[in-house]
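**Student:** Below is the sequence, then the predicted model.
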Amino acid sequence: MSAGTTYLDHNASAPLLPEAREAVLKALELTGNPSSVHAHGRALRSLVDEARTRVAKLAGATREQVVFTGSATEAITQAIVGGAKALGFEGIVISAGEHAAVSKAAEATGLPVTIAGLDENGVIRVEEIAAAMARADAFGARLLVAVHLVNNETGVIQPIDRIEVLVGTSPHFLFVDAVQALGKLELDFAGRAPDMMAVSAHKIGGPQGIGALLLKGHADQVRLIPGGGQETGRRGGTEAVALIAGFGAAAQVFPARYFEANPGEILETAVQRLRSLAPATVVFGETAERIGNTLDFAIPGLKNSVAMMGLDLRGISVSSGSACSSGKVGPSHVLRAMGVPAELGECAMRLSVGWNSTMADIDAFIEGLTEVLNRHRERRATAA
């Protein structure tokens, strides 16, 4: 990041890795269409093929299972909207903690949508998915169960293994939003039960504007954008070779950089220092299994709108949750589903770190937050 700034919003978008930047620039120097059979086209096709191999390896998939899309949102929409059309689902089950890309796609199908709740730790209530499946089985109806692996706000890792047991041997389908898990958790798409899975480049230091949908063979007919046969007919439109090359480069180098940065230790330190600064600090999903790079917390009485503005003025970037709903800082649907009181939810902030994060980022954050909190306390004392 530039001098004088501190970036703690990797879940929104990770900084571009140097290797990904270089791959994008090199690809932009080439001319042609990757579908052309001449030498120019073949050179571009080789970049796409190499990137597909790298993304597949990181996701535990085969090359043939990777379909490049314009974003993870597009991949999610292809899976849900395209899947509803191609596979004849008669209903969709999601959780109350899904990203808007999932919930809006489910609504767009026009099918009945069942929403499984979250417990107080932000964990999907698997028994509610089981109940929905049982109701569908009674009528011979096929469902699509669409759930996330890692919550983008709380970092809670969902019990996908339990959901796989439910769906895996049934006539129903399972889609997993693995956007926040790629490169941070070990994925085995080819060997596990999910029928479809979405991933994204810019969450792992790749460029924005490129994602991928992973499809098992029995879901291969799922389409969203028809066209000239690109991506073996599964996603029309000339491939964005430069972005795809950047995705491949990020997939190759991100995990090592991420784990070398030790994000879990960085955020453990952040929690300790937050509680030293404000003992009443609440960590959401604290007792659940969580991914190491995400911390969702609140200091009671300090609204996130006030804190984030004060931090931003000091060159420190944090968020209140999903970037897709930021810009309007409001209550989190995830925290609401967890039963968090509205007043406390208005104080929620998220720190998310990644491949280039350091303890110095936490030093800057705590220093800035201390100033914001002290000013806030002074104002409250004056008002009283």
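**Tutor:** Everything's here; your move.

**Student:** switch to C-alpha atoms for all contacts and neighbour counts from now on
**Tutor:** Will do.

**Student:** Distance check, residue 168 against residue 245.
**Tutor:** 33 Å (Cα to Cα, to the nearest Å).

**Student:** quick one: which of these two has more around it?
**Tutor:** A count of neighbours by other Cα atoms under 10 Å puts residue 245 above the other of residue 168 and residue 245, at 33 against 17.

**Student:** any idea which element that one lies in?
**Tutor:** Element membership for residue 245, per DSSP states H and E: helix 241-261.

**Student:** quick one: contacts of the helix or strand just after that helix?
**Tutor:** Where DSSP H and E defines the elements, the next helix or strand beyond helix 241-261 is helix 263-277. Helix 263-277 is touched from outside by 281, 291-295, 353-355, 357-359, 362, 366, 370, with contacts defined as Cα atoms under 8 Å, 6 or more residues apart in numbering.

**Student:** Put this next to the first one:
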Amino acid sequence: MNLANRLKPIKPSPTLALNAKAKALAAQGVDVVSLAAGEPDFDTPEFIKQAAIEALRQGFTKYTPTAGIQELREAICAKLARDNQLTYAPDQVVVTVGAKHAIYNLFQALLNEGDEVIIPAPYWVSYPDMVQLAGGKPVIVETREENGFAPDPDAIRRALSPRTKAVVLNSPSNPSGAVFSRAALEGIAQAVRGHDCLVVSDDIYEKLLYEGQFLNIGNVAPDLVSRMVVINGMSKSFSMTGWRMGYAAGPKWLVSGMQMIQDQSTSNAASFVQKAALAALKGPQDFFVPMVEEYRGRRDMVVDALNALDGVRCRRPEGAFYVLPNVSGLFGRTYKGTPVTGSLQLSEILLNDFRVAAMPGAPFGAEGYIRMSFATSREQLRKGLDRFKEFVTSLR
């Protein structure tokens, strides 16, 4: 017996694998500083937890419509209007088991064999594999650190073909923390305007913003809203990673297709978690302010420490909770007599010998970089940075 051929090009998630290895070492009593996972260290706000508890007490534990309860889809529409100035109806929204699930369903509903999806690099590791699982072909468009990792409209224009079905935009970005400016989004809009393709706006980090203004392409190009899909969820902004609650809003024909995929896979997201999500969207939003301020302070601390190291250069991200230091200046130096030649090798040394878990850049389409999350305490960040400095100074 063999696995299906569709799995041949698929790689295990490196973020999940490295995080699992770090947790396994920690479970053995090893003092590991994990800067690998994109998971807030803040607790889920109490009023959200209480909403889930109340739903359980009231017996709200049965099936719901696959697309989600009506009041939650209405609340998502209200949120999109309030925060993003986008107008959607409840039948244009599907509630999913995390934002990752929404993107997976989207590609399954949209792509035929050989269809192309343009993905700017650096990119979230799962985009290319989810495209391939749906029979599609990822078309990677490189961005440049000196341009703030913003996609070049001309590069996107050159990448467009008759097989292009979608362009994926993630701002604030995982892994770079880049926030696309109005000018950048207007340029991308102009590039795709004459081409019959969707624009996927992955807005999962929208609340974690330190510089500038959050915009998605629908805000700068209203004429493209009819072929835009907004992906979002509760994991990052509301510290609800384990709750698995996301959603997509887009054209009714596509959302209906995504719902059909979900009908035959997970059915609805957990009923009582939908009640928690409803509370999150309708409840107080002021807890974002101290959380974002704390992340900003951590960001500045980490960036300053990294830029003080010989051979390391780190751009200051405008959003999300990652830094993407350029470590190519360390390549060619030797560690224990062996040359350092790539980000994967560097990350393995950091974990095995210095007990720091940091993601290699290669799986994100960013060889020469590593990704570090600052979604952990300042104490842990200082310890991790000290160990990273010890590694850098040990190189010859």
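**Tutor:** Received the coordinates, thanks. As the structure is a prediction and not an experimental result, all values here were calculated from the model.

**Student:** Mind checking which of the contacts of helix 263-277 of the first structure land in strands?
**Tutor:** 294, 295 (DSSP state E).

**Student:** now, among the contacts of helix 263-277 of the first structure, which is nearest to residue 136 of the first structure?
**Tutor:** Using Cα to Cα, residue 291 is the member of the contacts of helix 263-277 of the first structure that lies nearest residue 136 of the first structure, at 32.9 Å.

**Student:** circling back: which residues touch the helix holding residue 245 of the first structure?
**Tutor:** Helix 241-261 of the first structure has contacts (Cα under 8 Å, 6+ apart) with 17, 19-28, 34, 44, 47-48, 50-55, 58, 68, 183-184, 201-202, 204-210, 354-358.

**Student:** Stretch 154-166 of the second structure now?
**Tutor:** 110-111, 114-118, 139, 141, 188, 191-192, 195-200.

**Student:** Any idea how far apart the tips of it sit?
**Tutor:** Stretch 154-166 of the second structure stretches 16 Å from its first residue to its last (Cα to Cα).

**Student:** Buried ones in it, by neighbour count?
**Tutor:** 155, 156, 157, 159, 160, 163, 164, 165, 166 (16 or more other Cα atoms under 10 Å).

**Student:** now swap in stretch 215-230 of the second structure and tell me
**Tutor:** 215-221, 224-225, 227-230.

**Student:** starting at the chain centroid, how far to that stretch?
**Tutor:** Relative to its parent chain, stretch 215-230 of the second structure has a centroid offset of 19 Å by Cα atoms, centre = their mean, to the nearest Å.

**Student:** Next: stretch 242-256 of the first structure.
**Tutor:** Worked out by Cα atoms, centre = their mean, stretch 242-256 of the first structure lies 16 Å from the chain centre.

**Student:** quick one: the strands in the first structure?
**Tutor:** 6-7, 66-69, 91-95, 113-116, 143-148, 173-177, 196-200, 211-215, 282-283, 294-298, 316-317, 348-352.

**Student:** just so I know, which of those strands lies nearest residue 226 of the first structure?
**Tutor:** Across the strands of the first structure, closest to residue 226 of the first structure is strand 66-69 (Cα to Cα), at 12.3 Å.

**Student:** Which stretch of the second structure is that closest one matched to in the alignment?
**Tutor:** Matched against the second structure by TM-score structural alignment, strand 66-69 of the first structure falls on residues 93-96.

**Student:** Distance of the residue minimising distance to the centre of the second structure relative to residue 125 of the second structure?
**Tutor:** The C-alpha lying nearest the average C-alpha coordinate of the second structure belongs to residue 174 (Cα atoms, centre = their mean; 4.7 Å). Relative to residue 125 of the second structure, residue 174 of the second structure is positioned 9 Å away (Cα to Cα).

**Student:** Could you do residue 59 of the second structure as well?
**Tutor:** From residue 59 of the second structure to residue 125 of the second structure the distance is 38 Å (Cα to Cα).

**Student:** quick one, which of those two is more surrounded?
**Tutor:** Taking neighbours as other Cα under 10 Å, residue 59 of the second structure and residue 125 compare with residue 125 leading, 21 against 11.

**Student:** Map that one onto the first structure.
**Tutor:** Alignment note: residue 125 of the second structure maps to residue 100 in the first structure; criterion TM-score structural alignment.

**Student:** And for residue 139 of the second structure?
**Tutor:** Per TM-score structural alignment, residue 139 of the second structure is aligned with residue 114.

**Student:** My read is that its match contacts residue 92, right?
**Tutor:** Yes. Residue 114 of the first structure lies in contact with residue 92 (Cα atoms under 8 Å); the separation is 6.2 Å.
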